[in-house]
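[1] Model the following, please.
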Amino acid sequence: MLPVIKKAGRLLASERRMTINICHVGYNEHKPIFDDVIDSLRSAFCRLGVPHRYSLNYVDPGAINLMIGHVSFIEKRELPPGGLKNTIIFQLESLTEGSLLEKCPYYIELLRQATQIWDYSPTNVAFLNSQGIHTAIHVPIGHDPILERIDHVENRDIDVLFYGAKMPRRTAILQSLINAGYKVEHIFGVYGGKRDGYIARSKIVINIHQFDKQVVEEVRLSYLLANRCFVVSEVADRDPYDGGVVFVPYDKLVETCAHYLNPASKAERDRLAERGHQAIQAYPFWRGVRAALLAKGGFPQLAQERAEWGQYWTTPA
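    Model prediction:
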């Protein structure tokens, strides 16, 4: 059961200018899965000069609340009084057929209540529009220097790494790689520096969808590209990375990994990892955040404060 989302108490005098409250919705040991995006978000707000603060399961009645995390598991009875007025939901789930909407049918109604939705996927935005929800804005999970934190080891002892929930279609690929003689690591519930340690030791990080049809997992891939990782991914709805990720069909994942694990392919792995890093750098995260804050129909009260927010509000998009 998710903790009831609470309203904040009386603010201290030093906090009254806080414009945006980042409300991290988390209810179990997996809440750190969103930490990388939250770090990027806070960095973007700092770069833009936007006053903000971070809270866990806490709604501030005097601020614009940006809810991020396990929002899809919130039930109606757990909402604060007043619902989601003056609220942004940063929507980070896949909304394709067979996704969590079947498990969490209330989620779509929750999204309808938000003043604004930020979504990482144009495919998701189109789906929301088809459901009569026209408050969604595309905010790609781009690059932020704060994410560049992995020091790769020289002699990497893990051939293929996958991190994420154990699902039959994922396990089948990983087992095939093990059967072919490769050293494979599958981790789940491992976050932060411990996860980064596994990544640093891996020649390939593989991305396998949870469902048969799924949008590209930008949250995972953007972090890997920021850290110059070589990634093989199951093909998705689009390739936003200019060839910096090797996208192949599900039934080609094993043979593609085998090809790039050939010692003769190391230079190619390094070249593509650098290409992916350059591709993600071309999409600074703060630009998408700025565009969302400037969007019409959002929060006109912000217009009074933008003049004080710094040079990034006049930098060309």
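
[2] contacts and neighbour counts: CA atoms only from here.
    Noted.

[3] Count the neighbours of the nearest residue to residue 286 once chain neighbours are set aside for me.
    Residue nearest to residue 286 in three dimensions, not counting chain neighbours: residue 44, with 4.6 Å by Cα to Cα, 6 or more residues apart in numbering. Number of residues near residue 44 (other Cα atoms under 10 Å) recorded here: 22.

[4] Distance of residue 44 relative to residue 87?
    19 Å (Cα to Cα, to the nearest Å).

[5] now swap in residue 232 and tell me
    Between residue 232 and residue 87 the distance, using Cα to Cα, works out to 36 Å.

[6] ok so, going back, can you give me the buried ones in the helix or strand harbouring the residue nearest to residue 286?
    Using DSSP states H and E, residue 44 sits within helix 35-48. Within helix 35-48, the residues that qualify as buried are 36-38, 40-45, 48, counting by 16 or more other Cα atoms under 10 Å.

[7] That one: what's the following helix or strand?
    strand 52-56.

[8] next helix or strand past that following strand?
    Next helix or strand after strand 52-56 toward the C-terminus (DSSP H and E): strand 58-59.

[9] any idea where the helices of the stretch 201-317 of the chain begin and end?
    218-226, 253-261, 266-281, 285-294 (DSSP state H, counting those that start in this stretch).

[10] right, so those helices: which one is the most enclosed?
    Counting by mean count of other Cα atoms under 10 Å, helix 218-226 has the highest mean neighbour count of those, with a mean of 22.

[11] Packing partners of that one?
    In this structure, helix 218-226 makes packing contacts with helix 266-281, judged by 3 or more Cα pairs under 8 Å, 6 or more residues apart in numbering; DSSP states H and E.

[12] structure for this one too, so we can compare:
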Amino acid sequence: MTKFAVTIVTLPGNPHWQAFREVAETVYIALRRLGHDCVLTQEVDIPGRKHIIFGAGPSQDRTIASDTILYNLEPIHPESTTVDDNLLALFRAYQVWDYSLSNIAALKRHGIQNVRYVPIGHVPELERIPVAAEQDIDVLFVGGINHRRMMPITALQILGVNAQTYFNVYGLERDLLYARAKIVLNLHSFAAQPFEIVRVSYLLANGCFVVSENADATETTGLESAVAFTDYSRIVDTCMRYLAEPAERARRAQAGRAVMRARSAVEYLRRIGDADISTEPNAR
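    From the prediction side, this is the model:
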């Protein structure tokens, strides 16, 4: 079996590396379950290990081996502030995994052909959001805030709904907020953004009820019974409806957990095959 290092790149003063944590942990656990020797690390150049890197940027180009896999979790879209020509150039030089079919299509339009679809999967260890004694937050959004995201939240607040937003919270602090929320909102930062399955998968696995802005059907197939999808213009109405329907929220939350349990990360990685992940690491 191959020796792996699942790496989350961290930069001084930037806490947002933690946005990659749950998916990186999932890959790490799944590889170990497949029998591979694997470590979870912040190092990009451990000798004798094949690296799967989350959060790689151009600054890593001279420090990572040629057989490294870059797992992209960024939306590939003209309005994205995290994707530029330098990052695309890095992707051209390495094997890329991506969670989104629409991302992959966009990468191929940029001439990046060495990309594989690796969906966001489930491992039982990530079912870890604690149960709150009381759900005292009506509607919760956690993530970067811009005018587009703030508009429906402000409208809910005007209606007297306890709608709260948080940014730069991760780990247990964030999970305790999720546990207190009757509804967790998923809103795109910009129109036509790929569906935020990275965020939503963790919520569903932990039995949280999610209201989400509609997204490309290729990204959301199979989630219809779990997530309350709606047009952006109807976010407020949809939240108001489900706040009045606790039994339906509970039903969908249960369905979401079942959906994610059926999406085994172990099986996703097994299907990729030995040719893609089990080559010997290059000498460093």
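
[13] shouldn't residue 248 of structure 1 be in contact with residue 231?
    No: the pair residue 248 of structure 1 / residue 231 is not scored as a contact, 11.0 Å apart, by Cα atoms under 8 Å.

[14] burial measure for residue 191 of structure 2, as a count.
    A count of nearby residues for residue 191 of structure 2, using other Cα under 10 Å, gives 13.

[15] now residue 172 of structure 2, nearest residue through space, not along the chain?
    Here the nearest residue to residue 172 of structure 2 in space, its sequence neighbours aside, is residue 129; by Cα to Cα, 6+ apart that works out to 7.9 Å.

[16] which residue in structure 1 lines up with that neighbour?
    Under the alignment defined by TM-score structural alignment, residue 129 of structure 2 corresponds to residue 150 in structure 1.

[17] For my notes, confirm its match occurs in a strand.
    No: assessed with DSSP: H, G, I helix; E, B strand; the rest coil, residue 150 of structure 1 is coil; it does not lie in a strand.

[18] how about stretch 274-284 of structure 1, aligned to which bit of structure 2?
    Counting by TM-score structural alignment, stretch 274-284 of structure 1 falls onto residues 254-264 of structure 2.

[19] if we can go back for a sec, how many residues are close by the residue nearest to residue 172 of structure 2?
    By other Cα under 10 Å, the residues close to residue 129 of structure 2 number 20.

[20] List the contacts of the residue lying closest to residue 135 of structure 2 once chain neighbours are set aside.
    Closest residue to residue 135 of structure 2 apart from its sequence neighbours, by Cα to Cα, 6+ apart: residue 180 at 4.1 Å. Counting by Cα atoms under 8 Å, 6 or more residues apart in numbering, residue 180 of structure 2 touches 132, 134-137.

[21] With residue 149 of structure 1 instead?
    Residue 149 of structure 1 is in contact with residue 227, counting by Cα under 8 Å, 6+ apart.

[22] which residues in structure 1 form strands?
    Here structure 1 has its strands, by DSSP state E, at 6-7, 20-25, 52-56, 58-59, 64-69, 87-91, 116-119, 136-138, 158-163, 184-187, 202-207, 231-234, 246-248.

[23] do you know which of those lies nearest residue 127 of structure 1?
    Between residue 127 of structure 1 and these, the shortest separation by Cα to Cα is 9.9 Å, and it involves strand 136-138.

[24] what's the distance between the alignment partner in structure 1 of residue 106 of structure 2 and residue 97 of structure 1?
    In structure 1, the residue paired with residue 106 of structure 2 is residue 127, using TM-score structural alignment. Separation of residue 127 of structure 1 from residue 97 of structure 1 (Cα to Cα) stands at 10 Å.

[25] if you count what's nearby, which of these two comes out ahead?
    Summary of the neighbour comparison: residue 127 of structure 1 and residue 97, criterion other Cα under 10 Å, with residue 127 having more neighbours (15 against 12).

[26] Contacts only, for the closest residue to that one other than its chain neighbours.
    Residue nearest to residue 127 of structure 1 in three dimensions, not counting chain neighbours: residue 95, with 7.4 Å by Cα to Cα, 6+ apart. With contact taken as Cα under 8 Å, 6+ apart, residue 95 of structure 1 is in contact with 101, 124, 127, 214.
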